[in-house]
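Student: only geometry, no sequence info:
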């Protein structure tokens, strides 16, 4: 376990008690975005949800704030799951962390009333960052030296490696903390994918009859297939596979288009050489040469842009804020055309 102290106000900027109040009481949030636990058990959805309708169509799993607050008063912990999907500040944090680590991440938040504990001692199958954003919570963390206590308060971030047994109890006030789980990509996963592709090319023929009495009948054929597979493995290109893995990750993240409607409105009123633009949070901008074009990996997809504007793209890749007029090796009109496209695609946004 590792503990880091930072600005106490930073966590509340990402997810505050007021933010959670808004999500739970003013929006049509539904399960499975919310679950509830008490004394180590997950409560049935019917105990905190209701039905409804929209345009004549039935809706199920709507969170009932009256039922939910009653359960909170009775000591239940409210869990907001997959927050990165519907709360932009958490989504920005998760997207930036994914680019730093190269691993998929997800975020949950835990709202626990004073003195309560939502879950018994347990361990997770992934690494976890824990950020306390409101109140305090005492964590019981089990390591090689036995259990130890750690008090988390706003500004304290803890890192728990995979498999670390832990439990946590709120102290004198309601506690809110954010956990970011790291869904690790592993060597085994990468090798299974590539070797599995080679195995799929092995002929799916029957084993020879009679091998039960004479297993040696399998030996020659097995030796041939193993040798062929070994040769195929040796021919794999590590550099190419590594580049492919990076490109797949940098073009397969969830879309991030917050503000896209406002940007389109700005496009109709005009973007000039002096318009202030910025890279959208959580978007990479990685350039891959591809003949007479450049593939631009922007997170959720790949753009293909003529290679003659590569210097301008390099400027975009290395600057979080810019204007079209700053782009090198291109005239003002071409720079504006390029920036308009990058705004439409979501890599850039108009600074507001």
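Tutor: Arrived safely, thanks for sending. Note that the structure is predicted; figures quoted are calculated from it, not measured.

Student: contacts and neighbour counts: CA atoms only from here.
Tutor: Will do.

Student: Enumerate the positions of the helix or strand containing residue 341 that are buried.
Tutor: Using DSSP states H and E, residue 341 sits in helix 332-345. Across helix 332-345, burial judged by 16 or more other C-alpha atoms under 10 Å covers 332, 334, 335, 336, 338, 339, 340, 342, 343, 344.

Student: A further structure is provided below for comparison with the first:
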């Protein structure tokens, strides 16, 4: 059972019946994910991590509180910093009715980062996590909709979610809405409950008599516009579109009849480029997909334990190598290009772990491939 199936139930049913369409409430589902995130984790992040804005936002009654009310001057080594969150000021605002939002907190908590990478593997889209800590009788934001599908996990206390039966197409992040004229449904979340909210579904969130902490897992879906824009940008860098427009006072008039010709060239190039490898490169070449789960990478280097042919080898969770048309692959933000045999091994490992001995008929070559993949941070070995 994967993390996603634990949260939403049958994944195929979730994709076909709920994703992008309607809400899903699963009472107690998160209780099957032990050590998800604790109050102690959140306290440690907020009070002991030297957080800087915009990693923290604080809001109350529909308004975001200016950062200068909860940051203080600080130093990091010899560097003077002016945007470090002061935990005393932040907690004072919390006591005064404000909600504290910790952004992309998965990057600060390894076990939560692993959860997000696990979910990414099932979804094929980047995933991150925010934490919302609210005092009793709090309302951080007005009725709004999000640009992402979100999975809510209630960590502490309770929270009331009012979801409106109207999906806003092409929603902007945090878009505030008025005069909805739509019916709504109320969901009272308790610890361990899970609530899925489709992107574009308006909602209002409040606490009652108790404080609350909930985790928002955001699914940062790529749109058709994103894909076509990426493919088009690649095409427009080619020589076919590098020529200058005509010169003269009547440039617009002379160019207008020629646009159809170049639009046709662009359309044909898009169709010709729509191969699995090319589309894979655009989708998984984004920054959010550049690196897999790095936990244990330093320990692996420090201990430098030898790799055995009998060891299992697998891709790190969240690793999506970008394959090129020549059979090789590019991976990581630096655009590192790797040999054909490495690319082929990564293709095979997408289907699941293998034994190191299965990487090549020649034992020395198998060990060399495994060693390269481990040192590049693409794979892990051992149980």
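Tutor: That came in fine, so what should we check first? Keep in mind the model is a prediction, meaning the values are calculated, not measured.

Student: hang on, the earlier thing: present the buried residues of helix 332-345 of structure 1 as JSON lines; the columns should include distance to residue 300 of structure 1.
Tutor: Below are those laid out as JSON lines (distance: C-alpha to C-alpha, whole Å):
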{"residue": "332", "distance to residue 300 of structure 1": "28"}
{"residue": "334", "distance to residue 300 of structure 1": "25"}
{"residue": "335", "distance to residue 300 of structure 1": "23"}
{"residue": "336", "distance to residue 300 of structure 1": "23"}
{"residue": "338", "distance to residue 300 of structure 1": "19"}
{"residue": "339", "distance to residue 300 of structure 1": "18"}
{"residue": "340", "distance to residue 300 of structure 1": "19"}
{"residue": "342", "distance to residue 300 of structure 1": "14"}
{"residue": "343", "distance to residue 300 of structure 1": "15"}
{"residue": "344", "distance to residue 300 of structure 1": "14"}
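
Student: Tell me how many other residues surround the closest residue to residue 202 of structure 1 other than its chain neighbours.
Tutor: Once flanking residues are discounted, residue 202 of structure 1 sits nearest to residue 225: 7.5 Å by C-alpha to C-alpha, 6 or more residues apart in numbering. As a burial measure, residue 225 of structure 1 scores 14 neighbours (other C-alpha atoms under 10 Å).

Student: quick one: what's aligned to residue 225 of structure 1 in structure 2?
Tutor: Correspondence of residue 225 of structure 1 to structure 2, assessed by TM-score structural alignment: residue 259.

Student: Surely that match forms part of a helix?
Tutor: Yes - the assignment for residue 259 of structure 2 is a helix, going by DSSP: H, G, I helix; E, B strand; the rest coil.

Student: Can you find the partner of residue 99 of structure 2 in structure 1?
Tutor: Aligning on TM-score structural alignment places residue 99 of structure 2 opposite residue 77 in structure 1.

Student: Pull the number of nearby residues for the counterpart of residue 191 of structure 1 in structure 2.
Tutor: Matched by TM-score structural alignment, residue 191 of structure 1 corresponds to residue 228 in structure 2. Around residue 228 of structure 2 there are 15 other residues, counting by other C-alpha under 10 Å.

Student: where's residue 228 of structure 2 relative to residue 46 of structure 2, distance?
Tutor: Going from residue 228 of structure 2 to residue 46 of structure 2 by C-alpha to C-alpha, to the nearest Å gives 40 Å.

Student: likewise residue 197 of structure 2?
Tutor: Going from residue 197 of structure 2 to residue 46 of structure 2 by C-alpha to C-alpha gives 27 Å.

Student: neighbour-wise, which of the two wins?
Tutor: Using other C-alpha under 10 Å as the criterion, residue 197 of structure 2 and residue 46 rank with residue 197 on top: 27 against 21.
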